[in-house]
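Visitor: Curious how this folds, go ahead:
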Amino acid sequence: VWKEFGFNAVVYLAALTGISPSLYEAAAIDGAGRWKRMLHITLPGLKTVIVLMTILALGNILNAGFDQIYNLYNQAVYSTGDIIDTWVYRVGLNDMQFSLATAVGLLKSVAGFLLISSSYYIANKKANYTIF
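Guide: Model prediction:
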């Protein structure tokens, strides 16, 4: 969650600056409070960005950060510190089982593709959001 916080903050701030200040002024003149302005102006203005960032986050959910874990990885923590990427590295390069490591890596890619495709399908149906 925290690894992507900086990038996500920049994207959300860019989307917030894309919302016209005149909408907030008109809502304030009409008597809308902070919560009403947030619910009826800010959130609909951020809806497409929220959907896009959710799709990207679901596609990245299987990536736990191989480099960070591998740097702290040793034989004492194989049973508790193993993630898909470190297991593929250990089995593929250390144990010389290239075909098994390739199959697991391909399965991970297919699972990520299915997560992205299903989240994109749901976003298209529920939020009427399409990229292409």
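Visitor: hey, let's count contacts and neighbours off CA atoms from now on
Guide: Will do.
Visitor: who touches the helix or strand harbouring residue 67?
Guide: Under the criterion of DSSP states H and E, residue 67 resides in helix 66-71. Residues outside helix 66-71 that contact it (CA atoms under 8 Å, 6 or more residues apart in numbering): 81, 85-86.
Visitor: rerun that using 7 Å as the cut-off
Guide: Residues from elsewhere that reach helix 66-71, judged by CA atoms under 7 Å, 6 or more residues apart in numbering: 85-86.
Visitor: After it, which helix or strand is next?
Guide: Next element after helix 66-71 (DSSP H and E): helix 78-81.
Visitor: To compare against the first, here's the next sequence to fold:
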Amino acid sequence: MPNTNISTPNFIPYQLNGEEEYMSNSQLEHFKVFLLKWKQNLIAEMERTVHHMQDDVSTFPDPTDRASQETEYSIELRTRDRERKLIKKIDQTLILIDNKDYGYCSNCGIEIGLCRLEARPTATMCIDCKTQDELREKYK
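Guide: Next comes the predicted model:
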């Protein structure tokens, strides 16, 4: 199951068909369908939040209640901002799929691998390059 905590649709792992070549058309289609459903779910959540915040415009006389509501809205808006960024990554990934560049490391060009892509469908680096990238970030 993908490590995609934010409003993910049901994910069905890809079933390899014998000697199937890496990133075959059926594999690309599998990931494209999943990413489109995921994007749809995220957009629906964003719309739900907007409607919830518009409908729930309450003014509480108690400062504690007001602070509690503001905190709730702040957390919800931060989550939606993360989802907005994720939608952008999904869109970039869909372009890679359409160009048949999906599944290959943007750094070294090797196959990312189906298991990694199922865990993180928007991955653009193989595990080795991503690990090095994270270590560089850590020691900046």
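Visitor: What would you report as the TM-score here?
Guide: Scored against TM-score structural alignment, normalised by the length of structure 1, the superposed chains reach a TM-score of 0.38; 70 aligned residues with a CA RMSD of 4.0 Å.
Visitor: Against residue 107 of structure 1, how distant is residue 113 of structure 1?
Guide: 10 Å (CA to CA, to the nearest Å).
Visitor: which one of these two has more residues nearby?
Guide: Neighbour count, other CA atoms under 10 Å: between residue 113 of structure 1 and residue 107, residue 113 has more, with 15 against 12.
Visitor: Give me the helices and strands touching the helix or strand hosting residue 114 of structure 1, please.
Guide: Assigning secondary structure by DSSP H and E places residue 114 of structure 1 in helix 98-126. With contacts defined as 3 or more CA pairs under 7 Å, 6 or more residues apart in numbering; DSSP states H and E, the packing partners of helix 98-126 of structure 1 are helix 43-59, helix 84-89.
Visitor: Which residues does the last one contact?
Guide: Contacts of helix 84-89 of structure 1 from elsewhere in the structure, counted by CA under 7 Å, 6+ apart, are 66, 70, 101, 104-105.
Visitor: Go again with 6 Å.
Guide: Outside of helix 84-89 of structure 1, the residues within contact range by CA atoms under 6 Å, 6 or more residues apart in numbering are residue 101.
Visitor: what comes up buried for the helix holding residue 114 of structure 1?
Guide: 101, 104-105, 108, 112, 115-116, 119-121, 123 (16 or more other CA atoms under 10 Å).
Visitor: nearest to residue 23 of structure 1, of the helices and strands packed on helix 98-126 of structure 1?
Guide: With distances scored as CA to CA, the stretch of those nearest to residue 23 of structure 1 is helix 43-59 (10.6 Å).
Visitor: do you know how far residue 109 of structure 1 is from residue 15 of structure 1?
Guide: Residue 109 of structure 1 is 30 Å from residue 15 of structure 1, by CA to CA.
Visitor: what distance separates the start and the end of stretch 49-63 of structure 2?
Guide: Using CA to CA, the two ends of stretch 49-63 of structure 2 sit 23 Å apart.
Visitor: I meant to write stretch 87-103 of structure 1 there.
Guide: 12 Å.
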